[in-house]
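Novice: okay, predicted coordinates and the sequence, questions at the end:
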Amino acid sequence: MPIFEKHILKSLDRKIIALAVPMILSNITVPLLGLVDTAVIGHLPHAYYLGGSTVGAMIITFITWLCGFLRMSTTGLAAQALGRESHDEATIVLLRGLLVAGAIGLACILLQTPYFQLSLWLAGGSEQVQFYAKQYMDIRVWGLPAALANIVMLGWLLGQHQAKAVMWLLILINSINLSLDLLFVLAFGWQVQGVAAATLVAEYSGLIAGLSFILRRYYQRNIGLLANRALLSKVLNISQLGDYFKLNRDILIRTLCLEVCFVFMTFQGARLGDNIVAANAILMNFLLLISFGLDGIANAAEAMIGKAKGAGANHELSLILTRCTLWTIAFAVVYSLIFAVGGGWLISQITTIAEVSVEAEKYLGWIILLPVIGCWCYLYDGVYVGLTRADIMRNSMIIATFFVFFPLWLVFNEAFKQAALGFALNHALWLAFSGFMLARGATLGWHLYQRLLPQPITR
């Protein structure tokens, strides 16, 4: 390989790592916090505490994950604005995202009663699980405006290639959450309500810190931009809003399909018993730990590919993709090895309830397998976010959800029932989910290499 090519690859790898490592460190704090929440509640004397907080968290998180389009669209648009070196365009992207986030958060507060009633009815579970889930949600719902605004700010900072700022903001939020978790639950004895209250305070702390950072760092010399009527009028421009909502519509559909699968896993686990739903809560936190880590490379791809598209540098796209692919494979293998060697120990550290620990270890093999078969969908999602081609992400997710996940579950769930293998019904859930992840990567990869890369990508 010529020396200049090696220099280009090394420079590109440094850029990827400079974006990915802060994102990996910050992303991992989210599932780590979930593991701490699970561990704190898991050491209470009954499984229904953990089951209730898990169901309640899933119902609230369903909204924030469903609104993941705010983060993805903001990242892609902000990165392209950076490539075009348009400060005004980047400001419009931020303000429009915050406006939409605030409106959605307030709507959720107003509609909380019917949403909670429907969600708990769908969730099922024991009376105790339902009771503690409701306790959790009654507190967490008030943090949604802040949580959604934080999603927008984090996406915007990533799109502006400020991964370190994202890292420190998430570390701050999760450190506050962790400290208050221990204080409220272990010291004050607030149980499930303590976990919810800790998250509520952390979300508003993050909102204040994030806005303060952006105003100080980016607008200390141009604070007048926020009072510029011409600029603010562009935020509400009907034509631009139409394009914005079209992009977000496709990401929303994509995210809704993903959320349907996650919620189905939680709700179906609840119907299999308190110990199963508690065990699945531990494993899903492991999965989140894996996904947020792999998303670090995907986040780097989003920012770099978005900037390249904004600058019209099409020649860089294939090279960025190749290097990000190699890093993704490396991280996936490391994750599989970690859980193969230490998965049982991790479970024992999270819960002291023997029945829950035994159940979780039964399904640990799926967690060992998932990084390798699922890493592709994370990477390719990042590519399409950077290109703001949400329509392809939408189509892939629809196929994986309705033509892979649910058919696999129906077939194997019924087969295990007919064979009187009731103990394997949870395996049917994890098998279906693994097929779902594999299908996402396969469909996105097919389109990327067969349809997208052979064609010139326009700005």
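Specialist: Nice, I can see it. Owing to the predicted nature of the structure, the values given are computational and were not obtained by experimental measurement. Residues are numbered from 1 along each chain as shown.
Novice: when you work out contacts or count neighbours from here on, use the C-alpha atoms and nothing else.
Specialist: Noted.
Novice: top helix in this protein by residue count?
Specialist: helix 3-42 (DSSP state H).
Novice: list the helices and strands the helix or strand that comes right after that one packs on?
Specialist: For helix 3-42, the following helix or strand on the C-terminal side (DSSP states H and E) is helix 47-66. Packed against helix 47-66 by the contact rule (3 or more Cα pairs under 8 Å, 6 or more residues apart in numbering; DSSP states H and E) you find helix 3-42, helix 112-123, helix 127-140, helix 144-159, helix 191-218, helix 238-271, helix 274-311.
Novice: in JSON lines, list these along with distance to Ile457 and mean neighbour count.
Specialist: Compiled in JSON lines, the helices and strands packed on helix 47-66 are given as follows (distance: least, Cα to Cα, whole Å; neighbours: other Cα atoms under 10 Å):
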{"stretch": "helix 3-42", "distance to Ile457": "20", "mean neighbour count": "19"}
{"stretch": "helix 112-123", "distance to Ile457": "42", "mean neighbour count": "14"}
{"stretch": "helix 127-140", "distance to Ile457": "42", "mean neighbour count": "20"}
{"stretch": "helix 144-159", "distance to Ile457": "19", "mean neighbour count": "26"}
{"stretch": "helix 191-218", "distance to Ile457": "30", "mean neighbour count": "19"}
{"stretch": "helix 238-271", "distance to Ile457": "17", "mean neighbour count": "18"}
{"stretch": "helix 274-311", "distance to Ile457": "8", "mean neighbour count": "26"}
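Novice: try this one side by side with the last:
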Amino acid sequence: MSASRKQDREILRLAVPAFGALVAEPLFLLSDSAIVGTLGTAQLGGLGVASQLLNTLVYLSVFLAYGTTAGVARQVGAGDLRAGIRQGVDGMWLALVIGVGVVAVGLPLVPWLVDVFGASHAVDPYARTYMAISLFGVPSMLVVLAGTGVLRGLQDTRIPLVVSVGGFSLNLALNAAFVLGFHWGIAGSAWGTVIAQTGSAAVYVAVVARAARRHGAGLRPDMAGLRTAASAGASLLVRTAALRIVLVVGTSVAARMGDAEIAAYQVGFQVWSLLAYALDALAIAGQAITGRYLGAGDVPRVRAATRRMVVWGVGGGVVFGLLIMAVRPWLPSLFTSDPDVRRLLIASLLVVAVLQPVAGVVFVLDGILIGAGDGTYLAWTTLIATVVFLPAALLFYWAHWSLVGLWGAIGLWMLTRMLTLGVRARGDAWLVTGAVRCRARQDASAA
């Protein structure tokens, strides 16, 4: 079997289950929406407001998965499974500490947070109820993120897929029982999700604890390990926050353009997000593979895997772009009968299609550099790309370029990210080998 074929099999072995797990995650809230929708419009609106708050929290906390993946994968590559699992345990303890802190701080702020999102008087009490109960599931939700990172670092994306599917199934069953059977209203939906999240977290804790016992790794929290995990995640948090700013500003600008524009933007963005799950699966494979090879000190294999994954990213982007072009004439009719929204969506989907190959490169290189532990560079360059996006979005808005202009600003943002990531990937500064990135750098400097 050729080297390229072996690389392809390794990439797909990690990426395909990762894609399934990524798609399963949003089904939590989708199933909630379907069941809560039977209660009434106000209840569904309350779920929508609370879901946005929770989605933001999950989005900002994804560093728990990414940072843990990179750190554990390096130790695996270096042949020290015990240290890798120990590092993963520290990441899970950090997730629990952050989760408990979020509950303590968030509960008193629930009324204020709901008001910030402008909930109406009818929606407000339901949003508060769902949010207040759902906060108790946050520690488990963050432990799931960290536990997912541990297993990805151990080159296992199948167990996260099984846990995601199992969690979704349990969530669906409990929501149906609590809301439709016991008539607990929106509170029943929230409790069903909290219990499903807690069950998923328990599975991860059991799996990691069993691995720790097998390899002689301790399970108690270690202050030095917690500090290391927090330090590794800080730059990724900045990166993620910068990405979130672009998403929030994009929605805000579209909303100010008009009702037809925000409706078309919402549909176009959902198409973008769906395809992003597939590309993000390649990024997850990139994190795990890059971390392992760098831990093993095998720079040539890192280079070869990087080239191969970029090919996959571009190829996937081209396929997705062609797919969008094929369905573009009739896709808008599935979502709306408004001719203005259809017209705007057809124009927007053209830009979305053209950007898919660029997105493929960006997602892959972003994942590879996360796997390399190059968080500081990612934080700075993501901030730079965001700074490029913000004035472009405002300029196109003031110039009345409508929704195509906004998507053009997003395209400029993606091109900036591709350029900065590509420059980094072509260089050698990110190729720091060894079980621990900072130690390897110090050793190299000393030499």
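Specialist: Noted; the coordinates are in hand. Everything quoted here is computed from the prediction, not taken from an experiment.
Novice: from Ala360 of structure 1, how far out is Val55 of structure 1?
Specialist: Separation of Val55 of structure 1 from Ala360 of structure 1 (Cα to Cα, to the nearest Å): 17 Å.
Novice: what about the two, which has more around it?
Specialist: Per other Cα atoms under 10 Å, whichever of Val55 of structure 1 and Ala360 has more neighbours is Val55, with 30 against 24.
Novice: Leu54 of structure 2 corresponds to which position in structure 1?
Specialist: The equivalent of Leu54 of structure 2 in structure 1 is Ile60 (alignment by TM-score structural alignment).
Novice: show the contacting residues for its match.
Specialist: 137, 140-141 (Cα atoms under 8 Å, 6 or more residues apart in numbering).
Novice: how about Trp430 of structure 2, secondary structure?
Specialist: Secondary structure for Trp430 of structure 2, judged by DSSP: H, G, I helix; E, B strand; the rest coil, is coil.
Novice: skipping adjacent residues, who's closest to it in space?
Specialist: Asp374 (6.1 Å; Cα to Cα, 6 or more residues apart in numbering).
Novice: and the gap between the counterpart of the one you found in structure 1 and Ile457 of structure 1?
Specialist: Applying TM-score structural alignment, one finds that Asp374 of structure 2 aligns to Arg389 in structure 1. Note on Arg389 of structure 1: its distance to Ile457 of structure 1, by Cα to Cα, is 11 Å.
Novice: which residues are in contact with the residue positioned nearest the centre of structure 1?
Specialist: Computing the C-alpha centroid of structure 1 and ranking residues by Cα atoms, centre = their mean puts Trp65 first, at 6.3 Å. Counting by Cα under 8 Å, 6+ apart, Trp65 of structure 1 touches 255, 259.
Novice: okay, stretch 86-104 of structure 2 sits on what stretch of structure 1?
Specialist: The alignment of stretch 86-104 of structure 2 onto structure 1 (TM-score structural alignment) spans residues 92-110.
Novice: what's next to the matching stretch, contact-wise?
Specialist: Applying Cα under 8 Å, 6+ apart, the set of residues contacting stretch 92-110 of structure 1 from outside is 70, 74, 77-78, 141-142, 144-146, 148-149, 152-153, 156, 231-232, 234-236.
Novice: so where is stretch 309-323 of structure 1 in structure 2?
Specialist: Mapping stretch 309-323 of structure 1 onto structure 2 (TM-score structural alignment) gives residues 294-308.
Novice: please identify the buried residues of that stretch?
Specialist: Across stretch 294-308 of structure 2, burial judged by 16 or more other Cα atoms under 10 Å covers 294-299, 301-303, 305-306, 308.
Novice: over to stretch 394-408 of structure 1?
Specialist: Neighbour counts over stretch 394-408 of structure 1 (16+ other Cα under 10 Å) mark 394-401, 404-406, 408 as buried.
Novice: one step back: how close does the match of stretch 86-104 of structure 2 sit to structure 2?
Specialist: Following the fit onto structure 2, the mean deviation recorded for stretch 92-110 of structure 1 is 1.2 Å by mean Cα distance after the TM-score superposition for structure 1.
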